[in-house]
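Q: Kindly generate the corresponding structure for this input.
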Amino acid sequence: MNEVVNSKTQNTEFDKLLAESINKSNLKEGSIIQGIVSEIEDDVVVVDIGAKVEGRIPKREFIFQKDQKELEAGDKIDVYLESLEDFSGACRLSRSKAKSKEIWAEIEKSFESGELVEGVITGKVKGGLSCEIGITAFLPGSQIDTRPVKDISHLLNIPQKFKILKMDVKRNNIVVSRRSVLEEMHKEVREERFLQLKLDDVVDGKIKAITDYGAFVDLGGYDSLLHSSDITYKRIAHPSEVLKIDQKVKVKIIKVDPEKNRVSVGMKQLEEDPWHKVKDSLKINDRVNGVVTNVTDYGIFIEVENGIEGLCHKDMLTWSQKQNSKPGNLYARSQSVECQILDIDHEKRRLSLGIKQLSPNPWIKFNENNPIGTILETKINSIKDNIIFCSLDEEIDGAIFSKELSWEN
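A: Predicted structure coming up:
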């Protein structure tokens, strides 16, 4: 018990002596003092200023050094004493605040000359990111990258170059851009890569972005357009049906525009044209099986061979005009159907198809069974504009005009 009391007494006396020593020294909070680097860790520099505990300064505060001299244990450096002992018992020091005037002058020179500065992104703030370039700078969200970035974790605490966009000494405000640096780098790479790309070359690429009208393919530093019509001979509703982000693809250069520095590529050009395959195999009046690939107000599209698609106009679906008025009520995508080839145009790559031709024409049978003058019982479906519409058969409708209802007007 006495040993514990003696230990506490010794600690109290030590704290008093240390406090007196600190008071007699130049360790005043809010002042710039000299310290000695005692240890260099992965993320922090440990500095001894003769206080109760050593101070720990983030390494990023040392990043802006014109001479790029490496810090070593034993080096004497100027630091700003923020607090001898904060609420957690730590001594808070700052290198950037001690060197702020010097760093501001150097950054201003870089700004005026258009030089890039090196720094690290430290975290998120309102409207963008916070950067350390020797002193704290603001990186707006629009200046992070050439494309919107959702996850910034891969950018944090990585040394990289920035361009200074604006400086305000009075407000202690610096705005920087990472996007400007990337754009300049991309421009140089694009120009060099563009000169290497030749018409009809087959090159490897990677899908970078997918849009409603196609995809952008990275050809190794140069982005080219892969239009949806050049992806495949098959009908697709959206490029995402056959392509994925970061997918590796082989493409053929189909267009080079030196004036606009644009390159267009195609994937289907590496396949055999399916129309060449069926030139002699498909004939008019042939009955073929196919799959519905699209349904529109004017008819349905049917793929009868891989990459060979034809239109069955709505008038060719059934013998009933009423049913044909809404093709979507009769057929759906991916539905298997049998149809007949009505016309082939190899030059325009058009195929006209019919489905109703596979069933007997109900009008012929109706006329045979009901010659002119036959009296029939019918069911009234609707009355519109003084016309009575009625059903004569499952697929045959009739119309009675008002003047035919009676001999009297």
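Q: contacts, neighbours, all on C-alpha from now
A: OK.
Q: Distance of residue 177 relative to residue 12?
A: Using Cα to Cα, to the nearest Å, residue 177 is found at 53 Å from residue 12.
Q: elements contacting the regular element (helix or strand) spanning residue 192?
A: Residue 192 is located in helix 179-196, with elements delineated by DSSP states H and E. Packed against helix 179-196 by the contact rule (3 or more Cα pairs under 8 Å, 6 or more residues apart in numbering; DSSP states H and E) you find strand 160-168.
Q: quick one more, to check against the first:
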Amino acid sequence: MTEEMNLVEVKNFEVGDKVSGQVTKVEEKQVIININDCKLDGIIPISELSSLHVEKASDVVSEGDQLELEVLKVEEEALILSKRKVDAEKSWANLEEKFKNGESFNAEIKDVVKGGLVVDLGVRGFVPASLVEAFFVEDFSDYKGKTMAFKIVELEKEKNRLILSHRAVVEEEKGKQKNQLLESLEAGQVVEGTVQRISDFGAFVDIGGIDGLVHISQLSHEHIDKPSDVVQEGQKVQVKILSVDRTNERISLSIKETLPGPWTNISEKAPKGSTLSGVVKRLVSYGAFIELFPGVEGLVHISQISHKHIATPHEVLNEGQEVEVKVLDVNEQDQRLSLSIKELQERENEFVTDYELPEESKGFQLGEVIGDQLKNLKK
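A: Now for the predicted structure:
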């Protein structure tokens, strides 16, 4: 091609024109293009190949590639072209639509830089370190080349500013899962969970993406002073759902109700007729409540406390006192135990111990007095 012909061809183009062409040669710092529909060559400087920094032109294009380009300069024998500007123009329109709709999309991490990650979307997208994950990441070196889902959180075309977030995608997905889980939960269900946090008033348990509270009163059938006495963070537990407040996203849980109750199989632990040790827990006007096992109390009616007549249980018993009792009756369904202390005591000779000597006989031997009474009975 003569210089005159080149000059004529070049003069047919203006800055900003859109052209297409085929890559005929890839050099280290530039790419040679044959413009379609004419015999004119164009040059793409390496800086105009991508919105990102490029070390070698061959990292972006190969011989034979068909490209859409924009004219940057019209020189005497060639056109200076840009692939980057065409890609960016197409991308901005697409990205604005995604931003408007809150759409998420996948993209490859092209580079790891100070403060975050770089993504090529036809324009340079930046992911600040704080928006990469929902958890702290110390080293991002393994992220290069990784494909991740992103949402656009800031877009300013005039400033060429595009801020992306993978964390937003993760949190949105968690939110959807949380809502689905809330809808599926019903009081009475038993599910597995993991203890996340322990407080003075109970334990928070993760049941699949949402935390529920096990109040301290629902941790055990036995009285406990603090939740850490029975559960630890990270522990897997079975919990029963007591209530679900979907509006406030509050779930009440119970570990206690998934455990065998203290009265379970009480007929085997305290069979009728057996003798057991217990502790006096409460004294009332009609008897004494004896704790035989943690959470299991039985009643010794006042009539079963002593062979002697007593007005109140306080006459012979004290709270905290250890006693031996005999099981008179077991009712597991109603959680009742009837006990007796009296039946384990020998019956005293009431005739001897309760007899009051007449005043006039106090100088005589007891045997003589009784002997005289017996004689009188024989008459």
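Q: Quick check: TM-score for this pair?
A: Comparison of the two superposed chains (TM-score structural alignment, normalised by the length of the second structure) gives a TM-score of 0.46, and 232 aligned residues with a Cα RMSD of 5.0 Å.
Q: Give me the buried positions along the helix holding residue 192 of the first structure.
A: For helix 179-196 of the first structure, burial by neighbour count (16 or more other Cα atoms under 10 Å) applies to 179-182, 190, 194.
Q: ok, of those, which one's closest to residue 98 of the first structure?
A: Top of the list for closeness to residue 98 of the first structure, among the buried residues of helix 179-196 of the first structure and by Cα to Cα, is residue 181 at 28.9 Å.
Q: wait, residue 344 of the first structure sits on residue 353?
A: No: Residue 344 of the first structure is beyond contact range of residue 353, at 9.1 Å (criterion: Cα atoms under 8 Å).
Q: Compare neighbour counts for the two and give me the winner.
A: Neighbour totals were compared for residue 344 of the first structure and residue 353, and residue 353 leads with 30 against 17 (other Cα atoms under 10 Å).
Q: which ones are touching the more buried one?
A: Contacts for residue 353 of the first structure (Cα atoms under 8 Å, 6 or more residues apart in numbering) come out as 310-313, 316, 339-343.
Q: same deal with residue 310 of the first structure?
A: So residue 310 of the first structure contacts 301-304, 350-353 (Cα under 8 Å, 6+ apart).
Q: quick revisit: so which elements touch the next helix or strand after the helix holding residue 192 of the first structure?
A: Scanning forward in sequence from helix 179-196 of the first structure by DSSP H and E, the next helix or strand is strand 202-211. Applying 3+ Cα pairs under 8 Å, 6+ apart, we find strand 202-211 of the first structure packed against strand 214-218, strand 248-257.
Q: deepest of those, which one?
A: strand 214-218 (a mean of 22; mean count of other Cα atoms under 10 Å).
Q: and the angle from that strand to strand 248-257?
A: 100 degrees (axes from the mean of the first three to the mean of the last three Cα atoms, to 10 degrees).
Q: Quick check: next helix or strand after the top helix by length along the first structure?
A: With secondary structure taken from DSSP state H, the first structure has its longest helix at helix 2-24. Helices and strands here follow DSSP H and E; after helix 2-24 of the first structure, the next one along the chain is strand 32-40.
Q: Could you list every helix and strand in contact with that following strand?
A: strand 44-48, strand 76-83.
Q: sorry, back to before: residue 177 and residue 12 of the first structure: which has the busier surroundings?
A: residue 177 (23 against 12).
Q: so how far is residue 26 of the second structure from residue 194 of the second structure?
A: Here the distance between residue 194 of the second structure and residue 26 of the second structure works out to 58 Å (Cα to Cα).
Q: Now do the buried residues in the host helix or strand of residue 292 of the first structure.
A: Remark: residue 292 of the first structure resides in strand 287-296, with elements defined by DSSP H and E. Buried residues in strand 287-296 of the first structure, counting neighbours by 16+ other Cα under 10 Å, are found at 287, 290-295.
Q: Which secondary structure state does residue 102 of the first structure sit in?
A: helix (DSSP: H, G, I helix; E, B strand; the rest coil).
Q: Just the element for residue 205 of the second structure, please.
A: Under the criterion of DSSP H and E, residue 205 of the second structure resides in strand 202-206.
Q: Just the helices from the stretch 1-150 of the second structure, written as ranges.
A: Ranges of helices within the stretch 1-150 of the second structure are 3-10, 84-101, based on DSSP state H, counting those that start in this stretch.
Q: would you list those helices in a markdown table and tack on distance to residue 120 of the second structure and mean neighbour count?
A: Shown next, in a markdown table, are the helices of the stretch 1-150 of the second structure (distance: least, Cα to Cα, whole Å; neighbours: other Cα atoms under 10 Å):
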| stretch | distance to residue 120 of the second structure | mean neighbour count |
| --- | --- | --- |
| helix 3-10 | 32 | 14 |
| helix 84-101 | 10 | 16 |
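Q: Same list, these, but as JSON lines with distance to residue 245 of the second structure please.
A: Output for the helices of the stretch 1-150 of the second structure, formatted as JSON lines (distance: least, Cα to Cα, whole Å):
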{"stretch": "helix 3-10", "distance to residue 245 of the second structure": "73"}
{"stretch": "helix 84-101", "distance to residue 245 of the second structure": "31"}
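Q: And those: which comes nearest residue 67 of the second structure?
A: Of all the helices of the stretch 1-150 of the second structure, helix 84-101 comes closest under Cα to Cα, at 9.6 Å.
Q: ok, back up a step: next SSE downstream of the strand holding residue 205 of the second structure?
A: The first helix or strand that comes after strand 202-206 of the second structure along the chain, using DSSP H and E, is strand 211-215.
Q: what's that following strand in contact with?
A: Contacts to strand 211-215 of the second structure, defined as Cα under 8 Å, 6+ apart, come from residues 196, 201-206, 250-255.
Q: want to try TSV for those residues, with distance to residue 298 of the second structure and neighbour count as columns?
A: Listed next are the contacts of strand 211-215 of the second structure as TSV, based on distance: Cα to Cα, whole Å; neighbours: other Cα atoms under 10 Å:
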residue	distance to residue 298 of the second structure	neighbour count
196	38	17
201	30	14
202	30	19
203	32	26
204	35	23
205	35	29
206	38	19
250	38	15
251	35	23
252	31	20
253	29	30
254	26	24
255	25	20
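Q: would JSON lines of these with distance to residue 79 of the second structure be doable?
A: Listed next are the contacts of strand 211-215 of the second structure as JSON lines, based on distance: Cα to Cα, whole Å:
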{"residue": "196", "distance to residue 79 of the second structure": "64"}
{"residue": "201", "distance to residue 79 of the second structure": "75"}
{"residue": "202", "distance to residue 79 of the second structure": "74"}
{"residue": "203", "distance to residue 79 of the second structure": "71"}
{"residue": "204", "distance to residue 79 of the second structure": "67"}
{"residue": "205", "distance to residue 79 of the second structure": "67"}
{"residue": "206", "distance to residue 79 of the second structure": "63"}
{"residue": "250", "distance to residue 79 of the second structure": "66"}
{"residue": "251", "distance to residue 79 of the second structure": "68"}
{"residue": "252", "distance to residue 79 of the second structure": "72"}
{"residue": "253", "distance to residue 79 of the second structure": "72"}
{"residue": "254", "distance to residue 79 of the second structure": "75"}
{"residue": "255", "distance to residue 79 of the second structure": "76"}
